[in-house]
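Chemist: sequence-free structure coming up:
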């Protein structure tokens, strides 16, 4: 949307391969028909191999196509990413301004790339160069709304754990950055630690735009820390009510940052579910993660949500360096004590750009050569990190034990069945069961 606003002469299209469930052959057919001069791809670590494959496809059609990647992985590892023969440019950090400047340089014949902040690239001899860092965008309201008109909006539905009405859904971000320093989190890799907020008017204007144009009913706010500013949350909820907007929404919060009054107001404004990163039931492991959770505050936050009728989605991590089978069992027990409406258990993955990645490389916890396929949470690969005390296969078994122990409790099953009120409740439950089966079939 930013490129289209600043350079309307550029012909732009977005191909969401995952939402459209496209095969590599279908991607190739599309590129052959569109005949782009530039292909820009978001690269996360789990999608690394897929991105490289798409780059190879594009270059096989036309070697002159410029391949640009951006996102967490090339931001953290620009030189390693550019070592791939068909990757020409890597954008580090926030991409809007850097991508625009890069496209303008390519249009003019491709000179003076060294002047573009936030860019790493290959020069003519093939030498990798890394430019200086670009400052973060301070005024997020200056950015246009995402170009949803060229996305397959009707293909977007929330996963079972976050599904609310079952209607058309969309993702939104109302802020960038997170002030905390959790060792496993890669959010700060691109967005940084300084939290920058969009104005409430700007956010709610986008919500109204999505409702009017696309009949969106479910909104997921992907802010790392939606409840970072209590007064802002209240302002948001009041603006929703003031404009008479009727939506359902999901957000992420941090334990200890919610209170009963705020939650009641959020509920009245349409908040149906809140996700919390509980992570561990062991205080020492939480300290190692630099996660300033207090176990009592974690339970209190969950209890307050339930009290006002907001469902709780809990995330837990097992297999962090320093873990033992005993600490993992404490986490499983803690998950059942908190008793969120849905719980997700993840094996710790050392994503590039995180402190955990640095530690894992330093301690040789990651197998060499690195297989990036192992970094996908639901892949059939074994976990990428070999920590002391627990083998990867034992971690996989413990994760499956966590899911069985949490979801196969008779009380939990009866509760879920009793909550079915409408068709969307049933389809959400079925979706959750399918996800549960999928998790038990994977190696991690």
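Modeler: Okay, I see it. Only a predicted model underlies this, so the values are computations on that prediction, with no experimental measurement involved.

Chemist: from here on, contacts and neighbour counts on C-alpha atoms
Modeler: Noted.

Chemist: so how far is residue 37 from the residue of the chain most remote from its centre?
Modeler: Centroid-distance maximum for the chain: residue 125 at 36.2 Å, with CA atoms, centre = their mean. Distance, residue 125 to residue 37, by CA to CA, to the nearest Å: 21 Å.

Chemist: got another, please set it beside the one above:
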């Protein structure tokens, strides 16, 4: 059989807003596992290639797959379903499989669509492999763990037992990025030789809004240092990359691992720049210096809020003082920092949001992201806000972190938009900030910052999308 992996067109998410188009690690791993078992696979990245639905249909006819596997996040579920519709129109006998964060938790509503045959729930590598083999051999899908589908006899919903998580991540082959249009990926709308790598799955933290822990669980599973560095060495040799973005929820969670990783990088004399995510309570000067000496240039840190009570309601388990210290240390060591905060939580007031925005400026990071609180299916945050009837908007395409979807204490949706816009403009268009960034990162970044500001001023963050069709407006039950 032949399997085509489809990454659907990108909606107006924060990634499109910031000019980020990156290869899907999930698709990369699943494609690699199928290749490892001699299954014919290819990848159609409609987001990177900027394909229309008609062009997706043409590509499916040309590639002629037996199975199309579509990955979907919550804001992309509408375009994923519309892509499935187009596939069924041009090639009705194709088996359409949906997987990813959103289908895992909203499989009931996803399977209401006639164009979707099967949903893969949870980690998809071995579930999809077994699904393909079962279809090849005319076997019974009832015996495949991790699926949801409708019984072809009576139409009843079938949910097979959950598939156990993959305990040994080293057993997975490296993502099959040779199948991707690597020349099409970019950051800040700048084409760059960047690779994305993940070293862990699962997160032991209890943040209420985390969809990653909802999918992968709270048990932290980690690849070995040798396995990670072997992948890096291979990518440096075969793909001519110069930058690596580590996509872990918290790369610095285990200091011993980070130090061993940095030591191995230096031991093999590998030269590349890299960035990662972190928590303020996992950082100290020694660790940051070790990371910088091994090529780390940027660290993404979740600030979330300047209100300690708000942090506690999020189950963030950090303090404002630790946040201040972490950014101070990063600045002194010379690693660029990205401060990420969330505004528009149900208990947020105009006063508390302005306090957070002011606090981020005080931290003096190199970059700042002001996301609007967004409850994703599968998270404790979603369940709580759904039960309390705090969700204003049921259109999944608006769940992009740049659209207000929740009720707050004293702020309308329009006021939230204005607060977010002022936060971005107030941070990025400060004269002192612009002078500092030009001196450190050059005119290309300055041009990008003005591009972001232009989008904000022209109100392009209101959630409109070229793909806003009927399926986009569906809401989970």
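Modeler: Now that the structure is in, tell me what you want to look at. What you see is a predicted model; the values in this text were computed from it and never measured.

Chemist: TM-score of the superposition?
Modeler: Between these two chains, after superposing, the TM-score reads 0.94 (TM-score structural alignment, normalised by the length of structure 1); 430 aligned residues with a CA RMSD of 1.5 Å.

Chemist: tell me the SS of the equivalent of residue 256 of structure 2 over in structure 1?
Modeler: Aligned counterpart of residue 256 of structure 2 in structure 1: residue 231 (TM-score structural alignment). Following DSSP: H, G, I helix; E, B strand; the rest coil, we place residue 231 of structure 1 in the helix state.

Chemist: how near is residue 231 of structure 1 to residue 308 of structure 1?
Modeler: Computed as CA to CA, the residue 231 of structure 1 to residue 308 of structure 1 distance reads 19 Å.

Chemist: please say which of the two ends up with more neighbours.
Modeler: Legend: neighbour count by other CA atoms under 10 Å for residue 231 of structure 1 and residue 308, higher for residue 308 (16 against 11).

Chemist: give me the nearest residue to that one, chain neighbours excluded.
Modeler: Nearest-residue entry for residue 308 of structure 1: residue 264, 5.9 Å, with adjacent residues in sequence omitted and distances by CA to CA, 6 or more residues apart in numbering.

Chemist: also residue 143 of structure 2?
Modeler: Per CA to CA, 6+ apart, closest to residue 143 of structure 2 is residue 160, 7.5 Å.

Chemist: return the set of buried residues in stretch 48-63 of structure 1.
Modeler: Buried residues in stretch 48-63 of structure 1, counted by 16 or more other CA atoms under 10 Å: 48, 51, 52, 54, 55, 56, 57, 58, 59.

Chemist: actually, stretch 340-349 of structure 2.
Modeler: Within stretch 340-349 of structure 2, the residues that count as buried by 16+ other CA under 10 Å are 340, 341, 342, 343, 344, 345, 346, 348, 349.

Chemist: so it corresponds to what in structure 1?
Modeler: Counting by TM-score structural alignment, stretch 340-349 of structure 2 falls onto residues 315-324 of structure 1.

Chemist: check the separation of the first and last residues in the matching stretch.
Modeler: End-to-end distance (CA to CA), stretch 315-324 of structure 1: 19 Å.

Chemist: do I have it right that residue 33 of structure 2 meets residue 125?
Modeler: Yes - here residue 33 of structure 2 lies in contact with residue 125, judged by CA atoms under 8 Å, at a distance of 6.4 Å.

Chemist: out of the two, which sits in the more crowded spot?
Modeler: Neighbour count, other CA under 10 Å: between residue 33 of structure 2 and residue 125, residue 33 has more, with 23 against 20.

Chemist: any idea how far residue 336 of structure 1 is from residue 299 of structure 1?
Modeler: With distances taken as CA to CA, residue 299 of structure 1 is found 11 Å from residue 336 of structure 1.

Chemist: oh, I was asking about residue 77 of structure 1
Modeler: Between residue 77 of structure 1 and residue 336 of structure 1 the computed distance is 38 Å (CA to CA).

Chemist: which one's more surrounded, those two?
Modeler: A count of neighbours by other CA under 10 Å puts residue 336 above the other of residue 77 of structure 1 and residue 336, at 17 against 14.

Chemist: sorry, back to before: please list the residues outside the match of stretch 340-349 of structure 2 that contact it.
Modeler: Outside of stretch 315-324 of structure 1, the residues within contact range by CA atoms under 8 Å, 6 or more residues apart in numbering are 275-280, 285, 288, 328, 331, 335, 343-348, 387-390, 395, 399.

Chemist: and residue 350 of structure 1, what pairs with it in structure 2?
Modeler: Using TM-score structural alignment, the partner of residue 350 of structure 1 in structure 2 is residue 375.

Chemist: nope, residue 268 of structure 1 is what I was after
Modeler: Match for residue 268 of structure 1 (TM-score structural alignment): residue 293.
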